[in-house]
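K.L.:
Give me the fold of what follows.
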Amino acid sequence: MRVESSAIAPTPIAVTTPAKPPATGTLLAALGVVAFSLTFPATAWGLEGFGPWTLVAVRSVLAALIASVCLLALRVPLPDRRHLPGLAVVGAGVVVGFPLLTTLALETSTTAHAAVVVGLLPLTTALLSALRFGTRPSRAFWAAACAGAAAVVAFTVQQSGGALTTADLYLFGALLVCAAGYTEGGRLARVMPGWQVIGWALVLCLPLTVPVAAVALTYEPVRLTAHGLAGLLWVAAGSQFLGLVVWYRGMAVIGIPRASQLQLAQPLLTLVWSVLLLGEHLTVAAPLTAAAVLVCIAVTQRARS
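P.N.:
Okay, the predicted model is just below:
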């Protein structure tokens, strides 16, 4: 789950889709955040029935099949060659890198601890966006973004006892590759529908994901359980395809920096799901962190670039 050496030079690109009110973009990006917040709990469920490599490869193949059906049914033409480098970054970041690294981390980490990734992701995405495209968010924007990220990191680190493990290395690697994929995906969503961005990225990864799935299914044991199947189906259809469809479209409408800050709420949503679905226990710090994060989101949404 960012490959950036071949990225297209940042040049102004005309938006080919009709303009939409910012509220629509915010809603779409928020729906993506809700879908993503279920990813870690669903992955934990999936690991009950599948090995980590099997889960990652099969979810990508299933999501690619869904995308292929949509692309063929609507007779979508092949993407322009100039868009292939950007799609490769999306595929490397959000189709392969992020799912693989977070799944490996969740073998030994709780979902609450893994939420540190999405706590840092908004700030990392905004930073890469600024470096990649030369955008200059305001000082108020950066101050609120840093404050929100710090609040989320402090909460999740406190939950894990502050110790760095191998899982942390996986999570920080996932953070970087996912931020690169989000940045390129948000750019491409300005020139093609968001669902086509992730759809073509999934299809381009099939020559890699299909062989890996075949090998993984041979070497890793499979235990068909209700939780395992439900987790696999959600990370394939919800997290890997539908969530990214609305997320990329939302970024195209309201901009990458602002959309990325909505993800400050994602760790807290993940913690809620971890309690409801996995039976994990939270401390009284959770509502305090939630209040701080909501304030930061409000500031970033009002701050002008």
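
K.L.:
CA only for contacts and neighbour counts going forward, please
P.N.:
Noted.

K.L.:
Contact partners for residue 70?
P.N.:
Not one residue lies near residue 70 by CA atoms under 8 Å, 6 or more residues apart in numbering.

K.L.:
Does it belong to a helix, a strand or coil?
P.N.:
helix (DSSP: H, G, I helix; E, B strand; the rest coil).

K.L.:
State the distance from it to residue 64.
P.N.:
Going from residue 70 to residue 64 by CA to CA, to the nearest Å gives 10 Å.

K.L.:
any common contacting residues for these two?
P.N.:
With CA under 8 Å, 6+ apart, residue 70 and residue 64 have no common neighbours.

K.L.:
Now the helix or strand residue 287 falls within: buried residues?
P.N.:
Using DSSP states H and E, residue 287 falls within helix 285-302. By neighbour count, with 16 or more other CA atoms under 10 Å as the criterion, the buried positions of helix 285-302 are 286, 289-290, 293, 296-297, 299-301.

K.L.:
cool, and stretch 92-111?
P.N.:
Within stretch 92-111, the residues that count as buried by 16+ other CA under 10 Å are 92-106, 109-111.

K.L.:
So what touches it?
P.N.:
1-3, 40-41, 43-44, 47, 52-53, 56, 60, 114, 166-168, 170-171, 173-175, 177-182, 201-202, 205, 240, 270-271, 274.

K.L.:
one more to put side by side:
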Amino acid sequence: MTAGLALGALGVLAFSMSLPATRVAVQQLDPWFVAFGRAVGAAALAWIYLTGTGATRPTSTQWRRLAVVALGVVVGFPLFTSLALTGATAAHGAVVVTVLPAMTAIFAVVRAGERPPPLFWIAGGAGLLVVLTFLIATGTVHGGLSADDLYLLLAVVLCGLGYAEGGALARELGGARTICWALIVALPVTVPITVLAAWSHPPQADLSAWAAFGYLTVISMFLGFFAWYAGLARGGIAKVGQIQLAQPILTLIWSALLLGEAVTPLSIGVAVVVLACVVLIQRARVSG
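P.N.:
Predicted coordinates:
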């Protein structure tokens, strides 16, 4: 269990910079190119890994499940966050991503047959409430739902599905091979869209945008999933998935460092409370 939690935490740390990096990249690069180009680049790395390790091909059933993973985390989340962050800030995106742990837990029940106990839901709901209250109190949330908000909500729903399906499949294939094969199965979609996006809007950007794109390709779309899916498989999808409660706070910190947004002492206090909720969640026994 400890290994699963550690791997999950490493994955969350990697993903916590995804929204700020996306925000930086889409200011100069076409959002469709950012969304699908990173998947093509990560697929090239995946092919090297699979070839180098002599990975056996998935079964027909596993291919179908990998298509679900690809829909969620290779296509859905990158596309809709890229579209949303052309207008919304990374901090605003962190608000919607707050519901991702709950969405992952729901899909874990539906897709992986896990049954978290009441304490799990209480602690998870408390952490969610704390983070949302903090974001509302600090003025991150304002007004009604915009198109950007809807994009972010779609991203979260699809990501939760991809996390749950991938975590369950990682028990059979391993975390690394699960994301690698998902990247490969998505190539018939990601390659033509990347080429079309590059042709329609030739990618021209400065070093910061390309560095952000590189992070999204190598870390967010590839190496981060090595740790994340392995953690979900070992520690339980619903349980390890709740570590994501700390992700919005980490995202705000990265937003401050990369985008110049302020981080107040209140955010540090909230981070401590959220981490306490995460600890309580880990004490709740999950049967799956």
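
K.L.:
ok, back up a step: among the contacts of stretch 92-111 of the first structure, which ones are buried?
P.N.:
1-3, 40-41, 43-44, 47, 52-53, 56, 60, 114, 167-168, 170-171, 173-175, 177-182, 201-202, 205, 240, 270-271, 274.

K.L.:
Scan the second structure for its longest helix.
P.N.:
Secondary structure of the second structure per DSSP state H: the longest helix is helix 147-173.

K.L.:
Residue 216 of the first structure maps to what in the second structure?
P.N.:
Aligned by TM-score structural alignment, residue 216 of the first structure pairs with residue 197 of the second structure.

K.L.:
what's the answer for residue 178 of the first structure, then?
P.N.:
So, by TM-score structural alignment, residue 178 of the first structure is matched to residue 159.

K.L.:
can you tell me which residues contact the match of residue 216 of the first structure?
P.N.:
With contact taken as CA under 8 Å, 6+ apart, residue 197 of the second structure is in contact with 30, 32-33.

K.L.:
same thing but 6 Å
P.N.:
By CA atoms under 6 Å, 6 or more residues apart in numbering, the contact set of residue 197 of the second structure is residue 33.

K.L.:
any idea which element it lies in?
P.N.:
Remark: residue 197 of the second structure resides in helix 187-200, with elements defined by DSSP H and E.

K.L.:
which residues of the first structure does the next helix or strand after that helix align to?
P.N.:
Counting by DSSP H and E, the next helix or strand C-terminal to helix 187-200 of the second structure is helix 207-215. Under TM-score structural alignment, helix 207-215 of the second structure corresponds to residues 226-234 of the first structure.

K.L.:
How about stretch 60-74 of the second structure?
P.N.:
Stretch 60-74 of the second structure maps onto residues 81-95 of the first structure, going by TM-score structural alignment.

K.L.:
quick one: buried residues of that stretch?
P.N.:
Those would be 83-95, for stretch 81-95 of the first structure by 16+ other CA under 10 Å.

K.L.:
quick one: the host helix or strand of residue 109 of the second structure to the first structure mean distance?
P.N.:
Element membership for residue 109 of the second structure (DSSP H and E) is helix 100-112. Its matched residues in the first structure lie on average 1.5 Å from helix 100-112 of the second structure after superposition (mean CA distance after the TM-score superposition for the first structure).

K.L.:
So what's the gap between that helix and the chain middle?
P.N.:
Taking CA atoms, centre = their mean, to the nearest Å, one finds the center of helix 100-112 of the second structure at 14 Å from the center of the full chain.

K.L.:
Next, the angle helix 147-173 makes with that helix.
P.N.:
Relative orientation of helix 100-112 of the second structure and helix 147-173, computed by axes from the mean of the first three to the mean of the last three CA atoms, to 10 degrees: 50 degrees.

K.L.:
how about helix 100-112 of the second structure, aligned to which bit of the first structure?
P.N.:
Using TM-score structural alignment, the partner range for helix 100-112 of the second structure is residues 121-133.
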